[in-house]
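[1] make a model of this:
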Amino acid sequence: MTQLDVRDVRPMNRHPTIHDGFDDLEPGETLTIVTDHEPKPLFYEFQAEVERFDADGYEVEQRAPNEFVARFPKRDV
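    The predicted model follows:
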């Protein structure tokens, strides 16, 4: 499992950083991100643009008011 904590990444760099992390995964692996807000827009972006994103396996958990943990699994195509 690869984990990225993007809370300290500038907002304009967050999505590119997450996409790069996802691209580095092997099929069947999961990218776990920690962010300070609900990552639903990122989910929709991945669903629309990333062929290997397994939307059915996506999970998100709010651990604190400003801490969300989301799992973005990569599938075989």
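[2] from now on I want contacts and neighbour counts done on CA atoms only, so please keep to that.
    Fine.
[3] tally of neighbours for K74?
    K74 has 23 neighbours, counted by other Cα atoms under 10 Å.
[4] helices of the protein, residue ranges please.
    Secondary structure of the chain (DSSP state H): helices at 11-23, 40-49.
[5] quick check: T2 touching E26?
    No: counting by Cα atoms under 8 Å, T2 does not reach E26; the two are 10.5 Å apart.
[6] please give the structure of this sequence too, so both can be compared:
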Amino acid sequence: MTDAPATHAAIAHIDVRILPPVERHPRIFGTLHSLTPGQSLHITSDHEPRPLQYQLDTALPGKFSWEYLEQGPDVWRVEITRLDAGCDCCCGSH
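    The predicted model follows:
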């Protein structure tokens, strides 16, 4: 019997509601940097994550897609998918 490739990779998830604010963006960007093209990260938040989207688009343009899975008013969930395997070195500390 041969090993078939997995059709669905596990999706990383970060619930920022349980993290101290100072840890949120470093944890998110650390996880995003570890993704390979096609892999996704789900983020759950208690507020609109638009500043994160802006930071991602500014620091790493064209490397990730952004899709809202739920848009408030109490919970926001987004799926960020890695599109590009290029260098992430332009992203500074967060």
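[7] so where in structure 2 does stretch 23-35 of structure 1 end up aligned?
    The alignment of stretch 23-35 of structure 1 onto structure 2 (TM-score structural alignment) spans residues 33-45.
[8] now do the matching stretch: everything it contacts.
    Residues external to stretch 33-45 of structure 2 that are found in contact with it (Cα atoms under 8 Å, 6 or more residues apart in numbering): 9, 11-17, 31-32, 75-85, 88.
[9] can you show me the strands along structure 2?
    In structure 2, the strands defined using DSSP state E lie at 12-15, 40-45, 64-71, 76-82.
[10] thinking again about what came up before, the match of stretch 23-35 of structure 1: end-to-end distance?
    Terminal residues of stretch 33-45 of structure 2 are spaced 20 Å apart (Cα to Cα, to the nearest Å).
[11] that older thread, can you select the buried ones from the contacts of stretch 33-45 of structure 2 in ChimeraX?
    A single ChimeraX command selects the buried members of the contacts of stretch 33-45 of structure 2 (16 or more other Cα atoms under 10 Å):
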select :14,16,32,76,77,78,79,80,81,82,83,84
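[12] kindly reformat the helices of structure 1 as TSV containing distance to E59 of structure 1.
    Shown next, in TSV, are those (distance: least, Cα to Cα, whole Å):
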stretch	distance to E59 of structure 1
helix 11-23	15
helix 40-49	10
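[13] for those helices, which one sits closest to G57 of structure 1?
    helix 40-49 (11.3 Å; Cα to Cα).
[14] how big is the offset of that closest one relative to structure 2?
    Averaged over the aligned pairs, helix 40-49 of structure 1 sits 0.3 Å from structure 2 after superposition, using mean Cα distance after the TM-score superposition for structure 1.
[15] and the match of stretch 23-35 of structure 1, which residues are buried?
    35, 39-45.
[16] repeat for stretch 54-66 of structure 2
    For stretch 54-66 of structure 2, the neighbour count (16+ other Cα under 10 Å) marks 56, 60, 63-66 as buried.
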